[in-house]
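In: Here is a sequence with its predicted model. Questions after.
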Amino acid sequence: AQFHGQVVAVKKLSSPSKQKLLEFNTEVHTLSSYKHENLVRLYGGYSGKDLHLLIYEYMEHKSLAEALFETQYPLKLDWKARCDICLGIAKGLKYLHEESRLKIVHRDIKAQNILLGGTEGHLKAKICDFGLAMLCEEGNENMVSRVAGT
C-alpha cells in the first residue's frame, strides 16, 4: 500500500471489543509520536465500524527470525551484521526505556518482532509489534497501563 506517496505496511486487526478499541486509539496516538531509527514507525491508524488498520513503515527485508532460521533466505548475516543488529535493538530499547517521554516496556522482544531494512552490508534492525507493550509515566514507574492488544 501507499501512504502520502510512500510504500507502507498495513496491519488489519480483527474486530476488537470496546476496550480493545480504546487501546487501539491509545496505541495509534502514543506510538505514532515516537520516532527513533531502531523502531518501526507507526504512521497512524484507521478505525471504522468493522475495519481497523495500523499503518507502519515498510521494511524491505523479513524479520530477524526468518533471516536467522530460514535456509532459503537470501541475506547472509555475517558476525558484523549480527553485532550491528544487536546494537540496533539495544538502542531501540534504550530509547523506549530511558529517552522517550512515556517509558515503554515492549514485553515481547523476540526475533519475529525485529524487522530488517536497508541493504546487505548495511542492515538496520527495527523493533516492531507493540501489542503487549506497557506504558510507564515519567516519575511513576510503578504505574503501568496496557497500550494495546494488537
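Out: Happy to help now that I have it.
In: Only C-alpha atoms from now on, for both contacts and neighbour counts.
Out: Fine.
In: could you pull out the strands for the chain?
Out: 2-3, 6-13, 42-47, 52-57, 103-105, 114-119, 122-127, 134-137, 140-146 (DSSP state E).
In: Minimum distance to residue 83: which of those strands has it?
Out: Using CA to CA as the criterion, the shortest distance between residue 83 and those is 10.5 Å, found for strand 122-127.
In: Quick check: buried residues in the closest one?
Out: 123-127 (16 or more other CA atoms under 10 Å).
In: so what secondary structure elements neighbour it?
Out: With contacts defined as 3 or more CA pairs under 8 Å, 6 or more residues apart in numbering; DSSP states H and E, the packing partners of strand 122-127 are helix 79-94, strand 114-119.
In: Compare the strands of the chain and report which one is nearest to residue 26.
Out: Closest approach to residue 26 among the strands of the chain (CA to CA): strand 140-146, 9.3 Å.
In: for comparison:
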Amino acid sequence: MGILDVYAKGVPGDQTALDIFKEEWSSRFPEERADIRSGGESPLFDDPRVAWAIEQIGGISGKTVLELGPLEGGHTYQFDRAGAASIVAVEANTRGYLKCLIAKEVLGMPSAHFLCGDFVEYLRVNQMHYDLCFASGVLYHM
C-alpha cells in the first residue's frame, strides 16, 4: 500500500498535509511557518542563492518566471514572495510535483502554477516567453 492509498487520521490541517510525505521532504519550510515541520533540512524556502540571483537581475516584481525542476516549491515560494507576476514551474518527479502542490496550499503561492511533466517536452511545445528562466539542480537528471 502506497502513501496515496492511506486515509489521514490526524486533525485536518497543514501539518497533516506535510505528513503525507513524512520523512521524505528535502526542504525545511520557511521560518515564518515554524509551527509546521517538514522534516527536511535544506533551507530551500529561504535559499540565499535565490535571493542573490533576484538581486543581481534587479528584482522580479511584475515579471514572468519559468522554473525548471522546482523540487518541493522552495524557490518558487521565494519568487512568489519577491513579487513575480506569474511562475510556471515544471516538475517531472511525481512525488516532487505533489509536494509542490502541498507547499502551495500550505504557504500560499498565488502567482505559482505547477505542471507535472518533462520540461524538455514543455520547452519543445511551449510558445510562451518568460522574463526569467530558472533551473537549479536539474542537469544531473538529464
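Out: Okay, I see it. Because the structure is a prediction, the values reported are computed rather than measured.
In: now what about the TM-score between them?
Out: A TM-score of 0.25 describes the superposed chains when it is computed by TM-score structural alignment, normalised by the length of the second structure; 62 aligned residues with a CA RMSD of 4.9 Å.
In: TSV for the strands of the first structure, including distance to residue 88 of the first structure?
Out: Formatted as TSV, the strands of the first structure follow (distance: least, CA to CA, whole Å):
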stretch	distance to residue 88 of the first structure
strand 2-3	26
strand 6-13	21
strand 42-47	18
strand 52-57	17
strand 103-105	16
strand 114-119	10
strand 122-127	6
strand 134-137	21
strand 140-146	24
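In: quick one on the thing from earlier: what two of the buried residues of strand 122-127 of the first structure have the greatest distance between them?
Out: Across the buried residues of strand 122-127 of the first structure, the longest distance by CA to CA is 13.3 Å; it joins 123 and 127.
In: one step back: a markdown table please, covering the helices and strands packed on strand 122-127 of the first structure and showing mean neighbour count and distance to residue 65 of the first structure.
Out: Shown next, in a markdown table, are these (neighbours: other CA atoms under 10 Å; distance: least, CA to CA, whole Å):
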| stretch | mean neighbour count | distance to residue 65 of the first structure |
| --- | --- | --- |
| helix 79-94 | 16 | 12 |
| strand 114-119 | 20 | 8 |
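In: Adding distance to residue 52 of the first structure, write those out as JSON lines.
Out: Supplementary listing: those in JSON lines, determined by distance: least, CA to CA, whole Å:
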{"stretch": "helix 79-94", "distance to residue 52 of the first structure": "27"}
{"stretch": "strand 114-119", "distance to residue 52 of the first structure": "22"}
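In: Which of these sits closest to residue 137 of the first structure?
Out: Using CA to CA as the measure, helix 79-94 is the one of those that comes nearest residue 137 of the first structure, at 15.8 Å.
In: list the helices and strands that closest one packs on?
Out: Against helix 79-94 of the first structure (3+ CA pairs under 8 Å, 6+ apart) you get strand 122-127.
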